[in-house]
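In: Based on what follows, work out the 3D shape:
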Amino acid sequence: MIDSGKFQAGEKLPSVRELCEMFGVGRSAVRDAITTLKGKGTVYVKQGEGTYICGFDSTKLFTNPMSLPGSRDIRELFQVRKILEAGIAEMAALNRSEEDLKVIEEILYNQSNNGWESDYNLHAAIAKATGNEIIIQLIQFISTMMKKAMIDFHNYIQINPTTVKTISEQHKSIYEAIKLAQPGIAKQRMIEHLDFVEKELSQSLVLQNP
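Out: Got it, this is the predicted structure:
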């Protein structure tokens, strides 16, 4: 209910008694759930007042790698990725060197064997191909922040060869556009790729946390 937005940030949760009635469970189960949510930073308790929903604190991103708790955070993070990485793919198509292309080719050749690391290395190599040091550091930051969620995601998609194949083909199509110096196409291919990964990652969280 928190994840879906039925309970909004800053809103007070129903009382323990009301939650017991809503979910048909005892007080200890509700208290344990609140303690768990508090530990994850999802809620906070005001003594004598009740339990409130925490807002998403973006400042925490700069100190802790992110284990994505819900679909809203994924959606907002992927909005950032689409703005940033679509432009990166576009710039890489304009600025890439032959050495950059060789590095990306090597990563693509080995991507089926390396899972998360291959994904990380590919996006980092595309960022490097822009020649912009600030962009390179931003991509490293985002990838580090998402590491836990993306490792879990790559473990999840291994059970679906079709998804693995689709992602591999998307990576190759981004590379081809960069290689052929087609900035507009590289940008569009990156957006399509991130749209697909966002959808699959959200689905994996639903299945992991029914």
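
In: only C-alpha atoms for contact and neighbour calcs from this point on.
Out: Fine.

In: Tell me where the longest helix sits in this structure.
Out: As assigned by DSSP state H, the longest helix anywhere in the chain is helix 98-128.

In: Past that one, which element shows up next along the chain?
Out: Proceeding N to C from helix 98-128, the next assigned helix or strand is helix 133-145, under DSSP states H and E.

In: buried sites along that following helix?
Out: 135-136, 139-140, 142-145 (16 or more other C-alpha atoms under 10 Å).

In: Check which helices and strands the next helix or strand after that helix sits against.
Out: For helix 133-145, the following helix or strand on the C-terminal side (DSSP H and E) is helix 147-157. On a contact count with 3 or more C-alpha pairs under 8 Å, 6 or more residues apart in numbering; DSSP states H and E, helix 147-157 meets helix 98-128, helix 183-208.

In: please redo it, this time with the cut-off set to 10 Å
Out: helix 98-128, helix 133-145, helix 161-179, helix 183-208 (3 or more C-alpha pairs under 10 Å, 6 or more residues apart in numbering; DSSP states H and E).

In: Figure out which of those is closest to Ala29.
Out: helix 183-208 (20.2 Å; C-alpha to C-alpha).

In: Any idea how far the closest one is from the middle of the chain?
Out: 10 Å (C-alpha atoms, centre = their mean, to the nearest Å).

In: between it and helix 147-157, how many degrees?
Out: 80 degrees (axes from the mean of the first three to the mean of the last three C-alpha atoms, to 10 degrees).

In: Which elements pack onto helix 183-208?
Out: helix 71-95, helix 147-157, helix 161-179.

In: and the angle for the shortest one with helix 161-179?
Out: Orientation check (the same axes, to 10 degrees): helix 147-157 against helix 161-179 gives 120 degrees.

In: For helix 147-157, buried residues please.
Out: Neighbour-count burial for helix 147-157 [16+ other C-alpha under 10 Å]: 147, 149-150, 152-154, 156-157.

In: this one as well, want them side by side:
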Amino acid sequence: MAQPGTGEGPAVAELAPWPRRPARLAHAVIEALTDRIVAGHFPPGSALPVEAELCETFGVSRTTVREAVKALETKGLVHARQGSGTTVTVQEEWNLLDPVVLAATFQHDDELVVLDQLVGVRSALESQMAAQAAAVGSDKDLRAAQAMLSRLDRETSTPLRFIESDVSFHAAVMHASGNRLGQSIVRIVHAQARTTELYNGTPDEASCRTANAEHRRIVERLLARDSEGAAQAMSAHIEEAWRRRRSPQPRR
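Out: The predicted structure is shown next:
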């Protein structure tokens, strides 16, 4: 993610007008401003352009701009104060579970810092849910996770299809845990991460076969009702799969 510039004051970039007028105006303004804030073009402590300038830049009404700024505030990106303008907040205040903020964050995560953090969160939550699934999951739910293995075996030669079924496999294990909050958190962050090539890598048949061998160890531990073993197998799979996809050098 881009860092604020150095110097006597924050360097603020100018916004470029749209070549075409988007259909969903407020949402388009929100996405554009979120992207510029996350990219560091409007560093923490800097002020957004005044309302009239935003109206002119995006070709929208004051009502649309006010709606967009209000949305940015609910996302934790800005503080809007009457008479003192709209100020960008520090990164710690940003709501990274908001889909728009999260998508922009991943888009500008050139050194994979946030994606590394995502994998850590997934490893912690999904290993816990694998342990819960082994302990309390119904036989029917565990058989559903087991059934995914055959489907994944058939799809190792079609990596794009495999990675879609891989998501379904993990969803089946999480469902078996009964942990609805954990499922929601993982679903939000993983869905956004999968929209970026930085996270997806370039899957091939060999990596798919390796991943499914790891899936099989998870299922074996689940069926054995081995909570600790299921947790360890899930954590190892998530972290190793990321290590295989991750570039050995930071992206520039």
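
In: so which of the helices and strands packed on helix 183-208 of the first structure is the most packed in?
Out: Each of these was scored by mean neighbour count; the highest is helix 71-95, a mean of 19, by mean count of other C-alpha atoms under 10 Å.

In: helices and strands around it, which ones?
Out: Taking 3+ C-alpha pairs under 10 Å, 6+ apart as the contact cut, helix 71-95 of the first structure packs with helix 98-128, helix 133-145, helix 161-179, helix 183-208.

In: Now for Gly120 of the second structure: which residues touch it?
Out: 114, 126, 235, 238-239 (C-alpha atoms under 10 Å, 6 or more residues apart in numbering).

In: before we move on, back to that, could the helices and strands packed on helix 147-157 of the first structure be laid out in JSON lines, adding distance to Lys60 of the first structure?
Out: Output for those, formatted as JSON lines (distance: least, C-alpha to C-alpha, whole Å):
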{"stretch": "helix 98-128", "distance to Lys60 of the first structure": "21"}
{"stretch": "helix 133-145", "distance to Lys60 of the first structure": "10"}
{"stretch": "helix 161-179", "distance to Lys60 of the first structure": "30"}
{"stretch": "helix 183-208", "distance to Lys60 of the first structure": "21"}
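
In: Now which residue in the first structure aligns to Ala230 of the second structure?
Out: Counting by TM-score structural alignment, Ala230 of the second structure lines up with Ala186 in the first structure.

In: I'd like to know how far the closest residue to its match other than its chain neighbours sits from Met66 of the first structure.
Out: Take Ala186 of the first structure and drop its neighbours on the chain: the residue closest to it by C-alpha to C-alpha, 6 or more residues apart in numbering is Ala177, 4.9 Å away. Computed as C-alpha to C-alpha, to the nearest Å, the Ala177 of the first structure to Met66 of the first structure distance reads 31 Å.

In: re the thing from before, would CSV of the contacts of Gly120 of the second structure with distance to Thr57 of the second structure be doable?
Out: What follows is the contacts of Gly120 of the second structure, written out as CSV (distance: C-alpha to C-alpha, whole Å):
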residue, distance to Thr57 of the second structure
Val114, 31
Glu126, 44
Ser235, 47
Ile238, 44
Glu239, 44
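
In: Tell me the secondary structure at the closest residue to Lys70 of the second structure other than its chain neighbours.
Out: With sequence-adjacent residues excluded and distances taken as C-alpha to C-alpha, 6+ apart, Lys70 of the second structure is closest to Ala80, at 7.9 Å. Classification of Ala80 of the second structure using DSSP: H, G, I helix; E, B strand; the rest coil returns strand.

In: Quick check: Ala80 of the second structure touching Glu67?
Out: No - using C-alpha atoms under 10 Å, Ala80 of the second structure makes no contact with Glu67, being 11.9 Å away.

In: In the second structure, what sits opposite Gly131 of the first structure in the alignment?
Out: Going residue by residue (TM-score structural alignment), Gly131 of the first structure aligns to Gly178.

In: Can you name the residues that contact its match?
Out: 129, 132-133, 136-138.

In: closest to Val29 of the second structure among those residues?
Out: For these, the nearest to Val29 of the second structure is Met129 (38.0 Å; C-alpha to C-alpha).

In: Aligned to that closest one, what sits in the first structure?
Out: Met129 of the second structure maps onto Ile88 in the first structure, by TM-score structural alignment.

In: do the same with Phe162 of the second structure
Out: When the first structure is aligned by TM-score structural alignment, Phe162 of the second structure is paired with Gly115.

In: Please tell me how far the spatially closest residue to its match that is not a sequence neighbour sits from Asn132 of the first structure.
Out: Spatially, and ignoring its direct neighbours in sequence, Gly115 of the first structure is nearest to His154 (6.2 Å; C-alpha to C-alpha, 6+ apart). With the distance defined as C-alpha to C-alpha, His154 of the first structure ends up 28 Å from Asn132 of the first structure.

In: what does Leu68 of the first structure give?
Out: 28 Å.

In: Comparing the two, which shows the higher neighbour count?
Out: Neighbour count, other C-alpha atoms under 10 Å: between Leu68 of the first structure and Asn132, Leu68 has more, with 18 against 14.

In: before we move on, the earlier item: the match of Phe162 of the second structure: neighbour count?
Out: Around Gly115 of the first structure there are 18 residues (other C-alpha under 10 Å).

In: quick one, what contacts it?
Out: 150-151, 153-155, 157-158, 164.

In: Likewise for Pro210 of the first structure?
Out: Ser204.

In: Can you name every helix or strand that the strand or helix carrying Thr34 of the second structure contacts?
Out: Counting by DSSP H and E, the element that carries Thr34 of the second structure is helix 25-38. Contacts defined by 3+ C-alpha pairs under 10 Å, 6+ apart place helix 25-38 of the second structure against helix 51-58, helix 62-74, helix 99-107.
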